[in-house]
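Novice: Predicted model and sequence below, questions to follow.
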Amino acid sequence: MHDLDETDLEILSMLAEDARRPFSEIGEAVDLSGPAVSDRVTRLQDAGIIEQFTIDVDRAQLRAGVPVLVQVALPAESVETVRERVRGSDGVEHVFVTAEGDVWFYARAEARNVRSWVAGLLSDVDVEGYAVTLVDDFEWTPSVEGLEFALTCVECGNTVDSEGETARIDGEIYHFCCPSCLDRFETRYRRLEEGA
């Protein structure tokens, strides 16, 4: 695995602003050809740094609704249930799990039915309480500028640098800080696979 350079970070930043931006346009900005940008993006995908390309839908343009931020306090055993239920709900745009184990989400709901909509989402789940806050203004600005990217070795937890290794094992990508960690991981992986 090679360290990300300034060009990689600039490409990531431009794709964060507009994932449909043509590689030729990005190439002009970073002084590379379109195919060279394509190669770098493919390498970033293969390394697991870029996982997917998404769109940011302004739901206000699609249907009426009141923007709300919902904070749900719940016991640890209910977090995954609530997160999956909320994630699959129509109108929910962003879901967060806090360090305290609460689930927060941003959504657009019908003005006259906000309380019943939230209660319906949380029915049959052990919930300690929730709060609904009306949102006056909302801005989502994803950025990769100023961030330090560091991959972690799956074997020992050290940071993967330019001396590191990347391997695809049974279709999954793994990063290692050194060849010996890769060897240990592969040996243990194969042993577990044979015992299964």
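Specialist: Structure's in. What do you need? Residues are numbered from 1 along each chain as shown.
Novice: rest of the way, CA atoms for contacts and neighbours
Specialist: Noted.
Novice: Now do the contacts for Leu74.
Specialist: Gly101, Asp102, Val103, Asp126, Val127, Glu128, Gly129 (CA atoms under 8 Å, 6 or more residues apart in numbering).
Novice: Asn158 too?
Specialist: So Asn158 contacts Thr152, Cys177 (CA under 8 Å, 6+ apart).
Novice: ok, second structure coming up, stack it against the first:
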Amino acid sequence: MRDLDDIDIEILGLLVEDGRRPYREIADEVGLSPPAVSDRVQRLRDQGVIRRFTVALDREQLREGTPVLVTLEVDPAKLDTVRASIREAEAVEHCFVTVDSRLVVQANAPADVRQWLLSIVEPEHVEEMAVDLLSSSEWTPAVGATEFALTCDECGNTVTAEGVTARIGGEVKQFCCGSCEARYREAYENLASDV
């Protein structure tokens, strides 16, 4: 695996702005040929840096509803269950989890937000709920070159040129060295055999 360079970061920034931007246009911006851009994008996908290309919808334009920001304090033992239920709800735009087990959800919800939420999640899993009406929202993802680094999925160290990319359990994982990959793979296989 190669380290990401300034051109990789620039390509990522251009794709974040518009995931459908033609490679020829990207190539003109970064000073490469379209095939070279295609190769870099494919490498970034293979490394798991780019997970998928998607569309950002403005749900307010697609259906009726009230734009809200909901904060739920959740029983930590039920966090994954509640998050999964919230993420499956059609009105949900974004779902964030804080370190203290709060879920912050941006949604375009029906007028009775409380009833809507209680139809999605088990009431006993929610300790507190706060709902704020939104006047507007904006999603502006960015790629910051100074803070960008891949981290090892086993030990948390920075992945350098000596790093390893592997597909384990259908997911792309990054490792700083072959030893970390072997430890992770062994632990994964042990857990999988116990199921």
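Specialist: Cool, got the structure. This structure is a prediction, so every number in the text was calculated from the model and none was measured.
Novice: Among the contacts of Leu74 of the first structure, which are located in strands?
Specialist: Counted as lying in strands by DSSP state E, out of those, are Val103, Gly129.
Novice: hang on, isn't Gly65 of the first structure packed against Arg108?
Specialist: Yes - with contact defined as CA atoms under 8 Å, Gly65 of the first structure reaches Arg108; the gap is 5.0 Å.
Novice: In terms of neighbours, single out the busier of these two.
Specialist: Arg108 (21 against 17; other CA atoms under 10 Å).
Novice: Excluding covalently adjacent residues, which one is nearest to the more buried one?
Specialist: In space, Arg108 of the first structure comes closest to Pro67 once its chain neighbours are excluded; the distance is 4.4 Å by CA to CA, 6 or more residues apart in numbering.
Novice: which one in the second structure is aligned with that neighbour?
Specialist: Matched by TM-score structural alignment, Pro67 of the first structure corresponds to Pro67 in the second structure.
Novice: Relative to the first structure, what is the average displacement of the helix or strand hosting its match?
Specialist: Using DSSP states H and E, Pro67 of the second structure sits in strand 66-74. With mean CA distance after the TM-score superposition for the first structure, strand 66-74 of the second structure departs from the first structure by a mean of 0.6 Å once superposed.
Novice: Output the residue interval of the first structure matched by the next helix or strand after that strand.
Specialist: As assigned by DSSP H and E, the chain's next helix or strand after strand 66-74 of the second structure is helix 79-88. The aligned range for helix 79-88 of the second structure in the first structure is 79-88, by TM-score structural alignment.
Novice: I'd like to know how far the match of Pro67 of the first structure sits from Ser136 of the second structure.
Specialist: Distance, Pro67 of the second structure to Ser136 of the second structure, by CA to CA, to the nearest Å: 8 Å.
Novice: cool, and His94 of the second structure?
Specialist: Distance from His94 of the second structure to Ser136 of the second structure, by CA to CA: 14 Å.
Novice: out of those two, which sits in the busier spot?
Specialist: More neighbours surround His94 than the other of His94 of the second structure and Ser136, with 13 against 7 (other CA under 10 Å).
Novice: which one is the more buried one nearest to, not counting chain neighbours?
Specialist: Spatial nearest neighbour of His94 of the second structure, excluding adjacent residues (CA to CA, 6+ apart): Gln106 at 5.1 Å.
Novice: So that neighbour, which state does it fall into?
Specialist: strand (DSSP: H, G, I helix; E, B strand; the rest coil).
Novice: Cys180 of the second structure - how many residues pack around it?
Specialist: 19.
Novice: any idea which element it lies in?
Specialist: Applying DSSP H and E as the criterion places Cys180 of the second structure in helix 178-194.
Novice: what about that helix, distance to the chain center?
Specialist: 24 Å (CA atoms, centre = their mean, to the nearest Å).
Novice: Please apply the same query to stretch 48-58 of the second structure.
Specialist: That offset, for stretch 48-58 of the second structure, works out to 9 Å (CA atoms, centre = their mean).
Novice: hang on, the earlier thing: quick check on the contacts of Leu74 of the first structure: which are buried?
Specialist: Gly101, Asp102, Val103, Asp126, Val127 (16 or more other CA atoms under 10 Å).
Novice: List the buried residues of the stretch of helix or strand Tyr174 of the first structure belongs to.
Specialist: Here Tyr174 of the first structure sits within strand 172-176, counting by DSSP H and E. Under the neighbour-count criterion of 16+ other CA under 10 Å, strand 172-176 of the first structure has Tyr174, His175, Phe176 buried.
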